[in-house]
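Q: just coords:
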């Protein structure tokens, strides 16, 4: 199960978002090594906690530290017991695909444990400082990464240029109802774009066509959940996750430029090659 960063609890929680333990910290850092084609994913990192009272509970066997791992793409929802300090985790063998979410946690193993850290905010009365087995004592920020091959798919693989007889010349429209994103163009523009795609100046398409297309697609992904089963949606989502782009609240211009690898720079290089700058 995933824990919302904004979740509230009836007892103090050591977490960056709560501030219940003042300046004390519980932090997770991760590095991801992946061989996407083979389905191999290895995590290494550190799980660090600096509150003495919670450390004593762990050392006494009254609480346990570990990682919560959630991957909707493979229905993985697991807790992996891991000691504090250096950590390793093998998620190979197809255990994860798509967005993967990892959070460090400390969980109570006994009923009636007293939370007696001097760092706990005075706002918590004494009766709120007791926890039972299974209660959460501490949580890190959630870290996420994208597993699998979708994030490696070329952007052009999800676009299809389509002829549309009834469109006004010089403009394009989008069709998002197929597995690929349809870019609809009237006959003259369709011929020109088809020709341009085969020329040295094809990178000009990145800024003149693909940039506004990607901005429109990102906006549609934010507002229209009906497209989630389309292949183009899964590729775009994977690319956004890999780039750290928040689809819930995207900066459309910035996100599109990142996904297309600074397309205006490509346009500038086209003109430099052609002697125009």
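A: Okay, I see it. For clarity, every value in this text was computed on a predicted model and none was experimentally measured.

Q: from here on, contacts and neighbour counts on C-alpha atoms
A: Noted.

Q: next one: residue 271 from residue 175, what distance?
A: Distance of residue 271 to residue 175, given as CA to CA, to the nearest Å: 31 Å.

Q: swap in residue 126?
A: For residue 126, the distance to residue 175 equals 60 Å [CA to CA].

Q: likewise for residue 163?
A: From residue 163 across to residue 175, the span is 12 Å (CA to CA).

Q: comparison target, given below:
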């Protein structure tokens, strides 16, 4: 059942935007990772309700996630006795928009449930639940599944030659499917010859690549891009999947997340080595 904040239940359900419980939260997160043959899924659940958690520990309820994809007609329910669940899906099971709905559900009939956090407006202190009824529900989450969305953003960065540029200058072109970073031909040759070096890669990721990504994100903020370009699609969906907002978060903060905290590369290959020298 897709989350609907306007829906009401005849019994208390712990969920966002509802006052069934005057205190308490239920939150779930779902992480997807793609490899060559499958999609791994990790669901994590947290609740501050001691009473609901106790039902799970007693085996009277379970955490549940329903993963569905309209494009592939995939829909499957996963149940867990623990606050985390790890499973795998076939590689072609989902693509495009994927929804995750998370719950705590009764797995058997429950008699006389009570919690001090239930809103007294229900007019009773104890409740009975039938097996299968929802006890807690989190907001539906949406991610976009595509192989390119789980690759480094560098897959849409392209280093190209521009003979009109001085050797030390560089420019960014956002009007192509790839973000083109233009440098003088001699500079491009030097960079190409150094690509196999992890140290050189760490410098690139923290210099012209980082600058290009920040510039591209700022263009998205300013709505100064063509929406059908490949790099735009990749950036927008990776930003969404990361739980960030183009409008609300700073460009440099988004860039760090998309590039997997590139400063750590400098720490690994330069700063730490200097300290140990």
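A: Alright, I've got the coordinates. Since the model is a prediction, treat every value here as computed from it, not as a measurement.

Q: can you tell me the SS state at residue 231 of the second structure?
A: helix (DSSP: H, G, I helix; E, B strand; the rest coil).

Q: excluding covalently adjacent residues, which one is nearest to residue 246 of the first structure?
A: Distances taken as CA to CA, 6 or more residues apart in numbering put residue 240 closest to residue 246 of the first structure, at 7.3 Å, once the chain neighbours are dropped.

Q: which residues does the one you found contact?
A: Residues near residue 240 of the first structure by CA atoms under 8 Å, 6 or more residues apart in numbering: 246, 247, 259.

Q: roughly how far is stretch 206-220 of the first structure from the heart of the chain?
A: Here stretch 206-220 of the first structure is found 20 Å from its chain centre; the criterion is CA atoms, centre = their mean, to the nearest Å.

Q: SS state for the closest residue to residue 236 of the second structure other than its chain neighbours?
A: Nearest residue to residue 236 of the second structure, sequence neighbours excluded (CA to CA, 6+ apart): residue 246, at 7.9 Å. Using three-state DSSP, the structure places residue 246 of the second structure in coil.

Q: ok, back up a step: which one of the contacts of residue 240 of the first structure is nearest to residue 69 of the first structure?
A: Lowest distance from residue 69 of the first structure to the contacts of residue 240 of the first structure (CA to CA) belongs to residue 246, with 19.9 Å.

Q: any idea what the closest one aligns with in the second structure?
A: For residue 246 of the first structure, the aligned residue in the second structure is residue 244 (criterion: TM-score structural alignment).

Q: doesn't the residue nearest to residue 246 of the first structure belong to a helix?
A: Yes - the assignment for residue 240 of the first structure by three-state DSSP puts it in a helix.

Q: do a quick rundown of the strands in the stretch 151-277 of the second structure.
A: Along the stretch 151-277 of the second structure, counting by DSSP state E, counting those that start in this stretch, strands occupy 157-161, 170-173, 179-183.

Q: mean shift between the second one and the first structure?
A: Its matched residues in the first structure lie on average 3.3 Å from strand 170-173 of the second structure after superposition (mean CA distance after the TM-score superposition for the first structure).

Q: same for that strand, what does it pack against?
A: Strand 170-173 of the second structure makes packing contacts with strand 179-183 when contacts are defined by 3 or more CA pairs under 8 Å, 6 or more residues apart in numbering; DSSP states H and E.

Q: picking up where we left off before, the residue nearest to residue 236 of the second structure is in contact with residue 220, isn't it?
A: Yes - Residue 246 of the second structure lies in contact with residue 220 (CA atoms under 8 Å); the separation is 7.3 Å.

Q: quick one on the thing from earlier: mean neighbour count, the strands of the stretch 151-277 of the second structure: which tops it?
A: Greatest average neighbour count among the strands of the stretch 151-277 of the second structure goes to strand 179-183 (a mean of 22), per mean count of other CA atoms under 10 Å.

Q: which stretches of the second structure form helices?
A: Secondary structure of the second structure (DSSP state H): helices located at 50-57, 185-194, 198-205, 208-221, 230-241, 251-258, 263-266, 272-276.

Q: pipe those helices into CSV and attach distance to residue 99 of the second structure per row.
A: Output for the helices of the second structure, formatted as CSV (distance: least, CA to CA, whole Å):
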stretch, distance to residue 99 of the second structure
helix 50-57, 24
helix 185-194, 41
helix 198-205, 33
helix 208-221, 25
helix 230-241, 12
helix 251-258, 22
helix 263-266, 32
helix 272-276, 42
